[in-house]
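Novice: turn this into a structure:
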Amino acid sequence: MTDAQIGIAEASGKRGRARFVDIGRAFAAQVPHAVPQLRSEQLELVDPARNPFFGHARAQLFVATRGGRDVGRISAHIDELALQMPAEQGFGPGAGMFGYFDAEDEAISHALLSAAEGWLAKEGMTRALGPISMSIWEEPGLLVRGGDHPPRIMMGHHPEHYAAWIESAGYARVKTLHTYQLDIPRGFPPIVQRIVQSGERNPRISVRHVNKARWDEEAETVLGILNDAWSDNWGFVPFTPQEVAHAGRKLKPIIREDLNMIAELDGKPVAFMLTFPDINDVLARTGGRLFPFGWLQMMRWLRHPAGSDMRVPLMGVLKELHNSRLASQLAFMMISAIRDNAYETYGSTLGEIGWILDDNRGMVAIADAIESEINREYAIYEKPLGGGNPGPEAKKRPPPG
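Specialist: Just a heads-up that it's a prediction; the model follows:
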């Protein structure tokens, strides 16, 4: 086969999006330890009518063919909010992205990356970053370490050779993200226990469960803290009100009140920690299918996810408390309460924290203090694009409202 026999086509509309998703599912099925996800959820993520990410973003999906077969896929997308962020925080003017990267071989991977780069350049972008599938809050980065065990909920999982293919196309790593694994039954070091006990004696501090009966309000509180706490981080893009409402609805079925905490100082919410039972446990057993019988297992799991591993995908403390002893104390108090409940109520033995930026010294220090260990590493790559002058479509496009 020669490179000339590779065809790259745009995928659009309902049928094109379904084809794009099914190509990804076929590739995932070949990756060791990958966990099949719900097809309906994957379709929603790439549907502009159903994913509020597209309220401030635009994308083009591509599929690769050779010899009449589908042999790869990629997305190229532009987040208008990311373009408005300071360049020193990773995105900023001219920052386009690629994601949902799958390819059968290196030649196909280069053809797909070239197609994504061409679309981004036409839209006026001067850099391509990725893989980011598709919002930075969904699946950022390429798995480059930790593929020897199954991914947790909402984490990407990729073949180890993709990194070499991306790098050989002229990309360089621009950011590293880690997840940390925690042995839940093992107690915390004495110094952490003392910090937690000191906080529990402080009348100004309270750590409470979220209230699922008023979950919409709680989700707004949590994501409001998140937008403030993470605003100086690399890659930050704020959640919009539409995304807050959407995320609240999507997460509600898996929210367990005793695993999700809000910390208050003098009655004001100042920190939060979200913990999700790992739905991949049940998806692995059902093959990612709800019918004909998978829904029974899913319903039982949703009622009580006994024995499930846990993942802490998000936590944050208001920026006004950053670099203070109180910030780490609140984090330790929430981690301690959630860890106790995960073990005593659900029998969980493993937890995963992250992702965490490798240069986020505060979070890395907390992860080290509770004696968790890095178990996965994700890389985000960057490549300059030629030209950089806005294309006709970019010039005509009005600023985001």
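
Novice: only C-alpha atoms for contact and neighbour calcs from this point on.
Specialist: OK.

Novice: which residue is the nearest non-sequential neighbour of residue 46?
Specialist: Nearest non-adjacent residue to residue 46, counting by Cα to Cα, 6 or more residues apart in numbering: residue 17, 6.9 Å away.

Novice: and if you look at residue 86?
Specialist: residue 92 (5.1 Å).

Novice: mind listing what the one you found touches?
Specialist: Residue 92 sits next to 82, 83, 84, 85, 86 when contact means Cα atoms under 8 Å, 6 or more residues apart in numbering.

Novice: pull up the gap between the first one and residue 57, please.
Specialist: Going back to what we said before, that points to residue 82. Per Cα to Cα, to the nearest Å, residue 82 is found 9 Å from residue 57.

Novice: ok, the second one next?
Specialist: For residue 83, the distance to residue 57 (Cα to Cα) stands at 10 Å.

Novice: from memory the residue nearest to residue 46 sits against residue 48, does it?
Specialist: No. The pair residue 17 / residue 48 is not scored as a contact, 10.4 Å apart, by Cα atoms under 8 Å.

Novice: another one to check against the first:
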Amino acid sequence: MLKTATFQIQTVKTPADNELFLDVPKLIYAGDPHWVQPLRSSIAKNFAPDNPFLQYGKLQQFIALSTGDRPQAIGRIVAAVNNRLIERENQNVGVFGFFECVEDFEVAQALLNAACQWLKEQGMTVARGPIDLSTHNNCLLLIDGFDSEPIMMMPYNPPYYPKFMDKDGWQKAKDAYAYKFGLKQDFPGEFERGYRIASKSGVTFRPMRLKGKEFEEDCIKLYHLFNRAFVNNWSSSPRTEAEFLAEAKELQSIVDPDIFPIAECDGEMVGFFMAIPDYNVPLKQVNGKLDWLGILKLLWYRRKIDRVRVIAFCSLPEYRRKMVPLAVVHLGLQGANKQNKRYEWAELSWVYEDNDASRKLIEAGGAKIYKTYRIYEKAL
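Specialist: Predicted coordinates:
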């Protein structure tokens, strides 16, 4: 691998290498008041032998190490081939993700080159990222809106990352936005009218169920609805039902059913509004570890959660004329404003720049763009 007078790039081969890989963000974000350290275990599981991704893809981790008597990990990146994405797009597109780097362009360029070279050796003709294996995981690079901490499951990075990408010749593939809107306000009457119209047309509404078999039944229905409603999402690769259920169970304990209404018609799930409390508020106090002290901190600081992230809302196409999208938004906002709730504002993220239908509905409610993200591409 590459070696210079000040650093070297090498593949991750041993458990010790992997520990260095996982340690990189602590160096990059030391002293950054907005960074929220993700749970170390949630990152490590991506590289475990039992990761379902390895059944249909492959990956390679790289780290940058400083030279000298005490080598230090100063950067990292992962290159990956997601065969489901290749089948979906009918082109040999590889991805890079988990990118972190000190403010040194030569190190960043060397890491990006290592990832691209590996992808090229696998027969890829296009590199795209940052995408952590798939867009169902962490993806996107923050390019505007560095003045606040990220909402749960949204990326955050130093302002110099996009400058490095531009300097290395990467091109914009697509931008995405995060919208912010206050919850303690009067919302346009169209949303409530949409709810009345949907109800009169035979659509019924209820909260997401969170216990036992009922939770699993709702998740299976959500899985099939996701597959129908978001089948054409850009750069998205399909998940199995087992993968979807595993991801859902990780979030089960933090779901607030008041902000997760579901629409049904004749027993079929036809729409939903999916929002979760921003657990980044307590996670910021945990420092990446849920040991006994971390759990106590999580339980204590979760009482201070005052915001939510709206991940998605949708309905099947044939129910849009019955105003189901407006109805589930109305119910989600109504739930967030119940008397016992502390929610002050919400982020709706992410929304691709060319998703005109969703953007129109979001902006009709008074939401404003406050963060911009980007996915890049480069021909190999």
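
Novice: returning to what we had before: compare neighbour counts for residue 82 and residue 57 of structure 1 and give me the winner.
Specialist: Taking other Cα atoms under 10 Å, residue 82 of structure 1 and residue 57 do not tie; residue 82 has more neighbours (25 against 17).

Novice: now the helices for the stretch 101-250 of structure 1?
Specialist: With helices called from DSSP state H, counting those that start in this stretch, the stretch 101-250 of structure 1 shows them at 106-122, 162-168, 190-200, 215-229, 241-251.

Novice: what's the most buried one of those helices?
Specialist: Among the helices of the stretch 101-250 of structure 1, ranked by average contacts under mean count of other Cα atoms under 10 Å, first place goes to helix 106-122 (a mean of 21).

Novice: quick one: contacts of the strand or helix carrying residue 379 of structure 1?
Specialist: Per DSSP states H and E, residue 379 of structure 1 falls inside strand 373-384. For strand 373-384 of structure 1, contacts defined as Cα under 8 Å, 6+ apart pick out 126-132, 140-147, 170-182, 367.

Novice: just the buried ones from those?
Specialist: 126-132, 140-147, 171-172, 175-182, 367 (16 or more other Cα atoms under 10 Å).

Novice: tell me which of the residues you listed fall in strands.
Specialist: 127-130, 132, 140, 142-145, 172, 175-182 (DSSP state E).

Novice: any idea how many residues pack against the counterpart of residue 315 of structure 2 in structure 1?
Specialist: Using TM-score structural alignment, the partner of residue 315 of structure 2 in structure 1 is residue 317. A count of nearby residues for residue 317 of structure 1, using other Cα under 10 Å, gives 25.

Novice: try residue 384 of structure 1
Specialist: For residue 384 of structure 1, using other Cα under 10 Å, the count is 18.

Novice: which residue in structure 2 lines up with it?
Specialist: Using TM-score structural alignment, the partner of residue 384 of structure 1 in structure 2 is residue 379.

Novice: quick one on the thing from earlier: neighbour count winner among residue 17 and residue 48 of structure 1?
Specialist: In this view residue 17 of structure 1 and residue 48 are compared by other Cα under 10 Å, and residue 17 has more residues nearby, 20 against 15.

Novice: on the three-state scheme, the residue mapped onto residue 100 of structure 1 from structure 2 is what?
Specialist: Under the alignment (TM-score structural alignment), residue 100 of structure 1 pairs with residue 98 of structure 2. For residue 98 of structure 2, the assignment made with DSSP: H, G, I helix; E, B strand; the rest coil gives strand.

Novice: quick check: the gap between residue 98 of structure 2 and residue 210 of structure 2.
Specialist: Taking Cα to Cα, one finds residue 98 of structure 2 at 31 Å from residue 210 of structure 2.

Novice: could you do residue 319 of structure 2 as well?
Specialist: Taking Cα to Cα, one finds residue 319 of structure 2 at 25 Å from residue 210 of structure 2.

Novice: what's the helix or strand that residue 40 of structure 1 is a member of in contact with?
Specialist: Residue 40 of structure 1 is part of helix 39-45 when elements are defined by DSSP H and E. Outside helix 39-45 of structure 1, the residues that touch it by Cα under 8 Å, 6+ apart are 17, 18, 21, 50, 51, 134, 288.

Novice: in ChimeraX, how would I select the buried members of those residues?
Specialist: Selection of buried members from the contacts of helix 39-45 of structure 1 for ChimeraX, criterion 16+ other Cα under 10 Å:
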select :17,18,21,51,134,288
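
Novice: please enumerate the helices of the stretch 251-380 of structure 2.
Specialist: Using DSSP H, counting those that start in this stretch, helices in the stretch 251-380 of structure 2 cover 280-283, 292-301, 324-336, 356-364.

Novice: could I get those helices as TSV with distance to residue 165 of structure 2?
Specialist: Formatted as TSV, those follow (distance: least, Cα to Cα, whole Å):
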stretch	distance to residue 165 of structure 2
helix 280-283	27
helix 292-301	36
helix 324-336	37
helix 356-364	27
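
Novice: just name the most buried of these.
Specialist: Mean neighbour count (mean count of other Cα under 10 Å) peaks for helix 324-336 among the helices of the stretch 251-380 of structure 2, with a mean of 25.

Novice: what about the residue nearest to residue 46 of structure 1, which SS state?
Specialist: Strictly by three-state DSSP, residue 17 of structure 1 counts as helix.

Novice: could you measure the closest residue to the match of residue 100 of structure 1 other than its chain neighbours against residue 6 of structure 2, distance?
Specialist: Leaving aside its sequence neighbours, residue 98 of structure 2 sits nearest to residue 77 (Cα to Cα, 6+ apart; 5.3 Å). Distance of residue 77 of structure 2 to residue 6 of structure 2, given as Cα to Cα: 18 Å.

Novice: more crowded one of these two?
Specialist: Neighbours per residue (other Cα under 10 Å) separate residue 77 of structure 2 from residue 6, with residue 77 holding more: 24 against 11.
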